[in-house]
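Engineer: pasting the structure only:
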């Protein structure tokens, strides 16, 4: 319980800090230039906004499928944090005057466009398939908790990989800092979810 509270507090602090500088992001690479549509900065913002949207969706599904307060609290924290971060990234695209949708495959900015097959709705590594989302919506109680924690662990691993790519490739300072914050927070949440799975006699899928 204490670990979950610490994670939630850290996430809230990061959101306040990031929100305060959302509207100053455009020239934060030090050059006064805004990113191009093909840049890592724009690619990460577009792709992570899509990735985050599914995490929000999964979190609201499980919140209605269980009465367990710890899982419901974690799901709510993930939904709120990622919805806010998604809003920031879409806001940056607006500030940069760039489209929110690209004709290029997801993760092309990471030179990994070929990995995003879109099979059964999973547009990027770590994302749940449409079949898995349907199954989550049909489970309840402990089984819903376990499946959500397993899906979200995979989701976080995929998100961390993308965020690390932005830390390496993005040029806008505030976006790189947000990406590093995602890495740190989601690694902590993976540890928490492993503990919650163990308490339920289960383990991560990979």
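Structural biologist: Looks like it came in fine. Remember, predicted model here, so these are calculated numbers, not experimental data.
Engineer: going by C-alpha atoms from here, please, whenever you check contacts or count neighbours.
Structural biologist: Will do.
Engineer: this protein: helices as residue ranges?
Structural biologist: 2-20, 40-63, 69-96, 130-138, 141-169, 173-199 (DSSP state H).
Engineer: and the nearest residue to residue 98 once chain neighbours are set aside, what does it touch?
Structural biologist: With sequence-adjacent residues excluded and distances taken as CA to CA, 6 or more residues apart in numbering, residue 98 is closest to residue 37, at 5.9 Å. When contacts are counted by CA atoms under 8 Å, 6 or more residues apart in numbering, residue 37 touches 43, 98-99.
Engineer: then residue 65?
Structural biologist: Counted by CA under 8 Å, 6+ apart, residue 65 has contacts 137, 139-141, 144.
Engineer: for the residue nearest the centre of the chain, give me its contacts.
Structural biologist: Most central in the chain under CA atoms, centre = their mean is residue 52, positioned 4.0 Å from the mean C-alpha point. By CA under 8 Å, 6+ apart, the contact set of residue 52 is 82-83, 86.
Engineer: repeat that for residue 43.
Structural biologist: Residue 43 neighbours (CA under 8 Å, 6+ apart): 37, 106-109.
Engineer: please repeat the previous calculation with a cut-off of 6 Å.
Structural biologist: Contact analysis of residue 43 by CA atoms under 6 Å, 6 or more residues apart in numbering lists residue 109.
Engineer: where's it relative to residue 158, distance?
Structural biologist: 15 Å (CA to CA, to the nearest Å).
Engineer: tell me the contacts of residue 135?
Structural biologist: So residue 135 contacts nothing (CA under 6 Å, 6+ apart).
Engineer: cool, the one 5 residues further on as well?
Structural biologist: With CA under 6 Å, 6+ apart as the criterion, the residues that contact residue 140 are 65-66.
Engineer: burial measure for residue 67, as a count.
Structural biologist: Residues near residue 67, counting by other CA atoms under 10 Å, number 14.
Engineer: before we move on, what about residue 99?
Structural biologist: 12.
Engineer: ok, now how distant is the residue lying closest to it once chain neighbours are set aside from residue 161?
Structural biologist: Nearest non-adjacent residue to residue 99, counting by CA to CA, 6+ apart: residue 93, 6.8 Å away. Distance, residue 93 to residue 161, by CA to CA: 21 Å.
Engineer: these two - which one has more neighbours?
Structural biologist: Using other CA under 10 Å as the criterion, residue 93 and residue 161 rank with residue 93 on top: 21 against 13.
Engineer: second structure for comparison follows:
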């Protein structure tokens, strides 16, 4: 996990150095080329989605050690790779904007949810697994681990889609709005894929 973080960080540094990460995207209505403020939707989304993504990466690596099923392992790898890279971009933007990566405000305050967003038992935002669920995932094996992972990740993606849709509406930095749109499309596609995988295993989303 630590090695993965170093690779991601290096990739973001390279993108920043070459100017590949920019603010505005041509054709994005309302896109801005100015750095956002710490209490903006752009900064809030970057901070919160980085946290949300980190748990998805952790869950994916856990299930890869709990099953030999190649379909689930491949999906878990793809999710871990995609979300770790996106997380690196989000944290990289916060660095460029010279904004803090943590906030004293509750998660999702930027989208009008605040204290209502947090769940119980360590679930910081909607869709996130609880501490108890993460512990259970690490104790299951085989088909039971596959089903529980697919159920947890379906919930996780639904929460992520909701947050990304809020950024599409409220964020002002063009490249971040584009990333959020891509998250919505990608995660909705994976939700559909996971529904089929659950059905094949005689299960369904929670």
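Structural biologist: Cool, got the structure. Computed from a predicted structure; not experimentally measured.
Engineer: TM-score for these two?
Structural biologist: Here the superposed chains carry a TM-score of 0.87, computed using TM-score structural alignment, normalised by the length of structure 1; 187 aligned residues with a CA RMSD of 1.7 Å.
Engineer: identify the residue of structure 1 aligned to residue 45 of structure 2.
Structural biologist: Correspondence of residue 45 of structure 2 to structure 1, assessed by TM-score structural alignment: residue 44.
Engineer: flag every buried residue along stretch 126-138 of structure 2.
Structural biologist: 126-130, 133-134, 137-138 (16 or more other CA atoms under 10 Å).
Engineer: do the same with stretch 119-126 of structure 2
Structural biologist: 123-126.
Engineer: closest one of these to residue 176 of structure 2?
Structural biologist: residue 125 (20.1 Å; CA to CA).
Engineer: next one: the closest one from residue 56 of structure 2, what distance?
Structural biologist: 13 Å.
Engineer: got it, and residue 134 of structure 2?
Structural biologist: Residue 134 of structure 2 is 11 Å from residue 56 of structure 2, by CA to CA.
Engineer: ok, now residue 197 of structure 2?
Structural biologist: 18 Å.
Engineer: the closest residue in space to residue 202 of structure 1 that isn't next to it in sequence - how many residues pack around it?
Structural biologist: Computed as CA to CA, 6+ apart, the closest residue to residue 202 of structure 1 that is not its neighbour in sequence is residue 146, at 7.0 Å. Here the number of neighbours of residue 146 of structure 1 (other CA under 10 Å) works out to 26.
Engineer: please apply the same query to residue 201 of structure 2.
Structural biologist: Residue 201 of structure 2: 13 neighbours (other CA under 10 Å).
Engineer: distance of it from residue 113 of structure 2?
Structural biologist: Taking CA to CA, one finds residue 201 of structure 2 at 35 Å from residue 113 of structure 2.
Engineer: pull out the buried residues from stretch 185-197 of structure 1.
Structural biologist: Quick answer for stretch 185-197 of structure 1 (16+ other CA under 10 Å): 185-187, 189-190, 192-194, 196-197.
Engineer: now, which of the residues you listed sits nearest residue 117 of structure 1?
Structural biologist: Nearest member of those to residue 117 of structure 1, counting by CA to CA, is residue 186, at 24.0 Å.
Engineer: now the closest residue to that closest one other than its chain neighbours: how far from residue 196 of structure 1?
Structural biologist: Closest residue to residue 186 of structure 1 apart from its sequence neighbours, by CA to CA, 6+ apart: residue 156 at 5.9 Å. Residue 156 of structure 1 sits 15 Å away from residue 196 of structure 1, going by CA to CA.
Engineer: farthest-apart pair in the contacts of residue 65 of structure 1, please.
Structural biologist: Of all pairs in the contacts of residue 65 of structure 1, the most separated under CA to CA is 137 and 141 at 11.2 Å.
Engineer: and stretch 134-147 of structure 1, how far apart are its ends?
Structural biologist: 12 Å.
Engineer: now do the contacts for residue 126 of structure 2.
Structural biologist: Residue 126 of structure 2 neighbours (CA under 6 Å, 6+ apart): residue 159.
Engineer: mind doing that once more with 8 Å?
Structural biologist: Residue 126 of structure 2 touches 117-119, 156, 159, counting by CA under 8 Å, 6+ apart.
Engineer: distance to residue 21 of structure 2 added to those, as CSV?
Structural biologist: Shown next, in CSV, are the contacts of residue 126 of structure 2 (distance: CA to CA, whole Å):
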residue, distance to residue 21 of structure 2
117, 30
118, 31
119, 34
156, 27
159, 26
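Engineer: closest one of those to residue 10 of structure 2?
Structural biologist: Nearest to residue 10 of structure 2 among the contacts of residue 126 of structure 2, with distances taken as CA to CA, is residue 156, at 26.8 Å.
Engineer: quick check, the closest one in contact with residue 56.
Structural biologist: Yes - look at residue 156 of structure 2 against residue 56 with CA atoms under 8 Å: they come within range, at 7.4 Å.
Engineer: circling back to that earlier point, for the contacts of residue 65 of structure 1, which one is nearest residue 7 of structure 1?
Structural biologist: Closest to residue 7 of structure 1, out of all of the contacts of residue 65 of structure 1 and judged by CA to CA, is residue 144, at 22.2 Å.
Engineer: show me the contacts for that closest one.
Structural biologist: 62, 65-66, 136-137.
Engineer: same check on residue 176 of structure 1?
Structural biologist: 166-167, 170.
Engineer: what's the local residue count around residue 179 of structure 1?
Structural biologist: For residue 179 of structure 1, using other CA under 10 Å, the count is 26.
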